[in-house]
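Student: with the sequence up front, the predicted model follows.
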Amino acid sequence: MKRVKKNEVFEWIKAIVIAIIFVVAIRTYILTPVLVDGASMMPTFEDGDKVIVNKISKKMKKYERFEVIVFEAMENKNYIKRVIGLPGEHIAYKDDLLYVNGEPFAEPYLEEFKNKLIDNGTLTEDFTLEAYTGELAIPDGYVFVLGDNRRNSSDSRDPRVGLISLNKVIGKADFRFYPFDKISFFK
């Protein structure tokens, strides 16, 4: 009887250790939860939202325009922002409209926010890539990111953040799991 109990305890310990290793491996290499800190991505994400970041996406494909990524920023802090400009591109904003290599691009995810502006001003000020970065085109291995709350965001326009090295990208924000009434997947 003692031997049976000893084997049962060993099997439980073995199962728990395997489960812990499995969870650590998934969190380290595939998916990780991230807490949204601040209002820079409003209305897409609110302060306190929790998202799942897909870390494997960074190894599988290149990031696309308008995807939301999480990256290592200044002060060992992670930021969540939207990819606006890709390597080799020139970006500019004029009259609240994004231009990539001179071609206009709509940003439908911002329409609700623009409509709520009480001062009837623009959400995104007029600027060019060279005005903020000194570059005529985004260098290989970098992206230009903006928060959706363009008036209140530390992003690639901020010299302390600047262009984001793809080596600093943790992954793509794929899924919001909290608050529960806003559970959703993202492109």
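Tutor: Yep, that arrived.

Student: from here on, contacts and neighbour counts on C-alpha atoms
Tutor: Will do.

Student: what residues sit buried inside the longest helix anywhere in the chain?
Tutor: The longest helix of the chain (DSSP state H) is helix 2-29. Buried positions in helix 2-29, judged by neighbour count with 16 or more other C-alpha atoms under 10 Å: residue 27.

Student: what's the first helix or strand after it?
Tutor: strand 31-35 (DSSP states H and E).

Student: now that next one: buried residues?
Tutor: 31, 32, 34, 35.

Student: rewinding a little: show me what the longest helix of the chain is packed up against.
Tutor: Identification of packing neighbours for helix 2-29 by 3 or more C-alpha pairs under 8 Å, 6 or more residues apart in numbering; DSSP states H and E yields no helix or strand.

Student: take a look at this one as well, against the first:
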Amino acid sequence: MNNKMAETPINKSPNSLRGWILFILAMAFIIFVYRCTIGIQLISGNSMNPTIQDRNAVLISKLFFNPDKGDIVIARDPHGYNIIKRVIAVSNDTVSIKDGITYVNGKALVEPYTSGTSEDLEEIKVPENRYFIAGDNRTLGESLDSRDPSVGMIPKENLIGEVLVSLLPSKIL
């Protein structure tokens, strides 16, 4: 009777080391892609109702985006918070609000996605490399956005990303 226990060889081959290195590189690449090119943002608040509700999760593009009128973006406001808003006007556009209707360059915007009525705003010009953004919920006090002097127009460098899709609940925006 042989009392020797069966020994399992420990694999210390170069192939094993190569596998670990490839795994670590793949994980670093995935983390880089997630942190620098795309992201998931959990929404807090009702400023984008009815389009996006409180506690929705959205997928955002952080790379190669050039927001235009109507796009939904995540931006850092002057108070240091990430906010989700719709781009209403871009550099050199003029914006005004009269009787709850938003005008860009003198033309009334058709905004079927909004709720509530916005307060009036005298015509202002959007400076170079800035954006006029507003929440879809235009009820007074529901959205802290470019209509409020404490936020104003958002500099291009404060734009974090463009919203691509709502993940939960799923909805193409």
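Tutor: Now that the structure is in, tell me what you want to look at. Note that the structure is predicted; figures quoted are calculated from it, not measured.

Student: picking up where we left off before, so can I have JSON lines of the buried residues of strand 31-35 of structure 1 showing distance to residue 47 of structure 1?
Tutor: JSON lines is the format used below for the buried residues of strand 31-35 of structure 1 (distance: C-alpha to C-alpha, whole Å):
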{"residue": "31", "distance to residue 47 of structure 1": "21"}
{"residue": "32", "distance to residue 47 of structure 1": "18"}
{"residue": "34", "distance to residue 47 of structure 1": "12"}
{"residue": "35", "distance to residue 47 of structure 1": "8"}
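
Student: wait, what's in contact with the residue nearest the centre of structure 1?
Tutor: With the centre of structure 1 defined as its mean C-alpha position, the nearest residue by C-alpha atoms, centre = their mean is residue 69, 2.2 Å away. Contacts for residue 69 of structure 1 (C-alpha atoms under 8 Å, 6 or more residues apart in numbering) come out as 53, 80, 81, 82, 83, 169, 170, 171, 172, 173.

Student: what of residue 47 of structure 2?
Tutor: Listed by C-alpha under 8 Å, 6+ apart, the contact set of residue 47 of structure 2 reads 84, 85, 135, 136, 137, 138, 142, 143, 144.

Student: show me what it aligns to in structure 1.
Tutor: Under the alignment by TM-score structural alignment, residue 47 of structure 2 pairs with residue 40 in structure 1.

Student: that match falls within a helix, correct?
Tutor: No - counting by DSSP: H, G, I helix; E, B strand; the rest coil, one finds residue 40 of structure 1 to be coil, located in no helix.

Student: residue 94 of structure 1 versus that one, what's the distance?
Tutor: 21 Å (C-alpha to C-alpha, to the nearest Å).

Student: same deal with residue 79 of structure 1?
Tutor: 26 Å.

Student: so which of those two has more stuff around it?
Tutor: Summary of the neighbour comparison: residue 79 of structure 1 and residue 94, criterion other C-alpha atoms under 10 Å, with residue 79 having more neighbours (24 against 14).

Student: how about the aligned residue in structure 2 for that one, secondary structure?
Tutor: Under the alignment (TM-score structural alignment), residue 79 of structure 1 pairs with residue 83 in structure 2. Per three-state DSSP, the local secondary structure of residue 83 of structure 2 is strand.

Student: identify the residues contacting residue 83 of structure 2.
Tutor: Each residue near residue 83 of structure 2 by C-alpha under 8 Å, 6+ apart is listed here: 74, 75, 76, 77.
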